[in-house]
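Asks: Would you be able to build a 3D model of this:
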Amino acid sequence: MTSTVDAIDATAVGDASAFFEQVVLACKPLILRGACRDWPVLTAARQSDARLFEYLNASASERAAEAFAGDAGIAGRYHYAEGLDGFNFERRTLPVRDALAAVAECAAAGDRGDLYLGSLPADSYFPDFAAANMLPWLPPKVGPRLWVGTASTVACHYDRFDNVACCIAGERRFTLFPPDAIGDLYVGPIDHTMAGQPVGLAVGSAPGDPRYPRFEAWRDDALIADLAPGDALYMPKLWWHQVEARGRVNLLVNYWWDAFAAGPDSPFTAMMLAMATLAERPAGERAAWRAFFDHYVFRPERHPLEHLPPERHGILGPLDQNRGRIRAMVMQWLRGGR
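Replies: Alright, predicted model coming up:
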């Protein structure tokens, strides 16, 4: 049976340190009710769709933006075409003000298809937006991105970064699955995607779909997060989420950042390199490497050198002191040195 994501009143969260301790550190989704209640853009959206577009146009730049356009037949569900060799929508590049006007026209017409603008960095497209509409909990360099369009469903995917998604216009439903569902979501290609991330092809399928038998174990175990305008959702990285925008006009503002970053390297990069070197070795050798990864990387029970005094831990000592040494060693090996 599906269940709902836990929720708290955003006023219970204090400063950035409290946000990290109370929300981020648990690595679980959490709804923050009223997180954006004082934003000027929310005030505009509550007045009318026209007022919202006036607000956005007032600070819009001259840059062109990429829009997803779908005909009425897809009912706002942006996805692959049959056979996964293409998509059921087209991409259009328009000046951002023209794109906003096109969204407004689609919303008013109701039967001319759908239009969707996604992941527009505010500093490039709406330069005054960030200063006027702020979340107090995030690092100063983490900027907002805007997602505006008609009713739509974005296919179930994950992000490589932690995410705070703020609902401003229209209601949003997030359908979430934990990272360990990955093997049963029937994930599509990594390098042929709709918007950068692979998607769970089984999510949204009809019950009993013979193409996705393993998904039945998860179908009724999704977590649901329903956001009203002014609410926000914190999602840890790697959580799968399908996003439904349910209003005639919808605006979401989100922030991506790595809450636990301590260096320039990405865990995803490490995973891809591990895949290239390990994925097709014999099963027995893969099992051996899995034991080494558990021991040195994931450490489910203990530090790998807990039996030695700290001064003998060498490069396996505290990462904040040894990350550079490890990185230099790896770079030397990648260049062919030993």
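Asks: From here on, just use CA atoms for contacts and neighbour counts.
Replies: OK.
Asks: what residues are up against residue 121?
Replies: Applying C-alpha atoms under 8 Å, 6 or more residues apart in numbering to residue 121 gives the contacts 143, 144, 145, 146.
Asks: typo on my end, it should be residue 190
Replies: 197, 198.
Asks: returning to that earlier point: most neighbours, which of the contacts of residue 121?
Replies: residue 144 (24 neighbours; other C-alpha atoms under 10 Å).
Asks: what sits against the residue lying closest to residue 39 once chain neighbours are set aside?
Replies: Sequence neighbours aside, residue 133 is the residue nearest to residue 39 in space, at 5.2 Å (criterion: C-alpha to C-alpha, 6 or more residues apart in numbering). Contact analysis of residue 133 by C-alpha under 8 Å, 6+ apart lists 36, 39, 40, 41.
Asks: Now a ChimeraX select for only the buried ones of those.
Replies: The following ChimeraX line selects those of the contacts of residue 133 that are buried, judged by 16 or more other C-alpha atoms under 10 Å:
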select :36,40,41
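Asks: Switch the contacts of residue 133 over to JSON lines; also include secondary structure and distance to residue 86.
Replies: What follows is the contacts of residue 133, written out as JSON lines (DSSP: H, G, I helix; E, B strand; the rest coil; distance: C-alpha to C-alpha, whole Å):
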{"residue": "36", "secondary structure": "coil", "distance to residue 86": "37"}
{"residue": "39", "secondary structure": "coil", "distance to residue 86": "39"}
{"residue": "40", "secondary structure": "helix", "distance to residue 86": "39"}
{"residue": "41", "secondary structure": "helix", "distance to residue 86": "36"}
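Asks: Can you tell me the SS state at the residue lying closest to residue 13 once chain neighbours are set aside?
Replies: Nearest residue to residue 13, sequence neighbours excluded (C-alpha to C-alpha, 6+ apart): residue 19, at 5.9 Å. For residue 19, the assignment made with DSSP: H, G, I helix; E, B strand; the rest coil gives helix.
Asks: circling back: if you look at the contacts of residue 121, which of them are in strands?
Replies: Among those, the ones falling in strands (DSSP state E) are 145, 146.
Asks: can you tell me which two in the contacts of residue 121 are farthest apart?
Replies: 143 and 146 (10.2 Å; C-alpha to C-alpha).
Asks: those strands in the stretch 101-250 of the chain, which residues are they?
Replies: Under the criterion DSSP state E, counting those that start in this stretch, strands of the stretch 101-250 of the chain are mapped to 114-121, 145-149, 152-157, 162-169, 172-177, 223-227, 232-235, 240-245, 250-257.
Asks: wait, which of those is closest to residue 66?
Replies: strand 114-121 (6.6 Å).
Asks: got the buried residues for that closest one?
Replies: In strand 114-121, counting by 16+ other C-alpha under 10 Å, buried: 114, 115, 116, 117, 118, 119, 120, 121.
Asks: To check against the first, give me the structure of this:
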Amino acid sequence: MAAAIAELDREALTDAGAFRRLLVEPCQPAVVRGLCADWPVVRAAAQADGALADYLDRFATDRPGEIFVGAPDIAGRYFYDDGLEGFNFERREVPLREGLRQILARAETPGDGTVYMGSLPASSYVPGFEADNALPFMPQGVVPRIWLGNASHVSCHYDTFENLACVVAGRRCFTLYPPDAIGDLYVGPIDRTLSGPPVSLAASAPEGDPRYPRMAQARARAMTVELLPGDALYLPKLWWHQVEATAPFNMLVNYWWDAFSAGPDAPMTAMMLAMIAIAERPAAEREAWRAYFDHYVFQREGHPLAHLPEAQRGLLGPLRQGNYARIRALVMQQLRGG
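Replies: Presented below is the predicted three-dimensional model:
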């Protein structure tokens, strides 16, 4: 049986240090009940859908954003079409106020289909919202994002950043899979996606689908949690998550950031470079490179130059002592053919 998702008392998150130590550094999913229950936007949502829309309208700009428009027959399950060549929904660009109007209209007449509007940076679409609905322990410069829609099913995917998801209106059911379940999830294309990251094809398929026999192993490890308005879920990067919003009108606010970045370069970029440098080499050579990655990158047996004094470790010394810039310059030079 899969382990339950840990729950953390919101009173323990007294400051940024406690937030990092208790929630982020363990690198495990955790629920914080009532974390944002005192937000004005959550109180507005508790009154009525219209009150929430009026609250957002106070801040809304005219900047257009992308919406997904789904026909009634997909029941809010935004996904690929049957041939994986296209998608089962339509994309449009509308200002936030118009998106809200369409979402509210379909909430009242669900037979007309569904609308979903997501990943809207609050600073661009609802300036002033963040100051009114603050999480003081969030790292400096992390911008909240707004997600709105009717009842929906967001396909199982991962993020390459830490993610704190705060439910404002409606209920959200999260189903989580650990990063090492990737081989059991039958992931779709990485360059033709619904909206950014690739998604699991198997997680959205009926249980027992013969095309995805290993999905049973992933389901045995799945963790599921339901969040109510005011609740929050912390997700470490690369954890797979499927999200179901069950109310006719739903809103979520999330934060993405890299809690452990040493500089501007991203691990996913390094992995994609490794795809072209290593992935199609002979199997024996790939295994040899695996040994070197384990030794120098993953450091399964400790620092690769632990047998030397720190002052003699050269480029393998601490990144913060100038080695980040030195390694980056060396890599850039080699990529340019220098």
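Asks: Can you calculate the TM-score here?
Replies: For this chain pair, the superposition-based TM-score is 0.98 by TM-score structural alignment, normalised by the length of structure 1; 337 aligned residues with a C-alpha RMSD of 0.9 Å.
Asks: ok, back up a step: can you find the partner of the residue nearest to residue 13 of structure 1 in structure 2?
Replies: Matched across to structure 2, residue 19 of structure 1 falls on residue 19, judged by TM-score structural alignment.
Asks: Over to residue 142 of structure 1?
Replies: For residue 142 of structure 1, the residue aligned by TM-score structural alignment is residue 142.
Asks: how deep is residue 284 of structure 2 tucked in, by neighbour count?
Replies: Neighbour number of residue 284 of structure 2 under other C-alpha under 10 Å is 9.
Asks: So it: helix, strand or coil?
Replies: Going by three-state DSSP: residue 284 of structure 2 is helix.
Asks: if I look at the counterpart of it in structure 1, how far off is residue 191 of structure 1?
Replies: In structure 1, the residue paired with residue 284 of structure 2 is residue 284, using TM-score structural alignment. The gap separating residue 284 of structure 1 from residue 191 of structure 1 is 29 Å, by C-alpha to C-alpha, to the nearest Å.
Asks: The strands of the stretch 101-250 of structure 1: which one's closest to residue 78 of structure 1?
Replies: strand 152-157 (5.9 Å).
Asks: just how off-centre is that closest one within its chain?
Replies: In terms of C-alpha atoms, centre = their mean, to the nearest Å, the centre of strand 152-157 of structure 1 is set 11 Å apart from its chain centre.
Asks: hmm, back to that, neighbours around the match of residue 142 of structure 1, how many?
Replies: Other residues close to residue 142 of structure 2 by other C-alpha under 10 Å number 11.
Asks: who's in contact with the alignment partner in structure 2 of residue 185 of structure 1?
Replies: The alignment partner of residue 185 of structure 1 in structure 2, by TM-score structural alignment, is residue 185. By C-alpha under 8 Å, 6+ apart, the contact list for residue 185 of structure 2 reads 200, 201, 202, 203, 212, 214, 215, 218.
Asks: How about residue 215 of structure 2?
Replies: Contacts of residue 215 of structure 2 (C-alpha under 8 Å, 6+ apart): 184, 185, 186, 202, 203.
Asks: now those residues in JSON lines, with distance to residue 158 of structure 2?
Replies: Converted to JSON lines, the contacts of residue 215 of structure 2 look like this (distance: C-alpha to C-alpha, whole Å):
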{"residue": "184", "distance to residue 158 of structure 2": "14"}
{"residue": "185", "distance to residue 158 of structure 2": "12"}
{"residue": "186", "distance to residue 158 of structure 2": "13"}
{"residue": "202", "distance to residue 158 of structure 2": "14"}
{"residue": "203", "distance to residue 158 of structure 2": "13"}
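Asks: one step back: so which of the contacts of residue 121 of structure 1 comes closest to residue 270 of structure 1?
Replies: Using C-alpha to C-alpha, those come closest to residue 270 of structure 1 at residue 143, 25.8 Å.
Asks: Could I get the full set of helices for the stretch 51-200 of structure 2?
Replies: 96-108, 122-125, 129-132 (DSSP state H, counting those that start in this stretch).
Asks: out of those, deepest packed?
Replies: Among these, helix 96-108 has the highest mean neighbour count (mean count of other C-alpha atoms under 10 Å), at a mean of 20.
Asks: Now it on structure 1. Mean distance?
Replies: In this overlay with structure 1, the average offset of helix 96-108 of structure 2 from its partner residues is 0.7 Å by mean C-alpha distance after the TM-score superposition for structure 1.
Asks: Okay, angle between that helix and strand 145-149 too, please.
Replies: Orientation of helix 96-108 of structure 2 against strand 145-149 (axes from the mean of the first three to the mean of the last three C-alpha atoms, to 10 degrees) gives an angle of 30 degrees.
Asks: Would you mind measuring the gap between the ends of stretch 202-216 of structure 2?
Replies: End-to-end for stretch 202-216 of structure 2, by C-alpha to C-alpha: 10 Å.
Asks: Okay, buried residues for it please.
Replies: Quick answer for stretch 202-216 of structure 2 (16+ other C-alpha under 10 Å): 202, 203, 204, 212, 214, 215, 216.
Asks: List the contacts of the counterpart of the first one in structure 1.
Replies: Residue correspondence, TM-score structural alignment: residue 202 of structure 2 in this structure matches residue 202 in structure 1. When contacts are counted by C-alpha under 8 Å, 6+ apart, residue 202 of structure 1 touches 185, 186, 187, 212, 215.
Asks: hang on, isn't the third one packed against residue 201?
Replies: When you say that, I think you mean residue 187 of structure 1. Yes. Counting by C-alpha atoms under 8 Å, residue 187 of structure 1 does reach residue 201; the two are 5.7 Å apart.
Asks: more crowded one of those two?
Replies: residue 201 (21 against 16).
Asks: Was I right to think the more buried one contacts residue 183?
Replies: No. Taking contacts as C-alpha under 8 Å, residue 201 of structure 1 lies outside contact range of residue 183: 11.5 Å.
Asks: Can you verify my assumption that residue 326 of structure 1 contacts residue 315?
Replies: Yes. Counting by C-alpha under 8 Å, residue 326 of structure 1 sits close enough to residue 315 to count as a contact (7.0 Å).
Asks: Closest one of the contacts of residue 202 of structure 1 to residue 301 of structure 1?
Replies: Distances from residue 301 of structure 1 to these, taken by C-alpha to C-alpha, are shortest for residue 185, at 29.1 Å.
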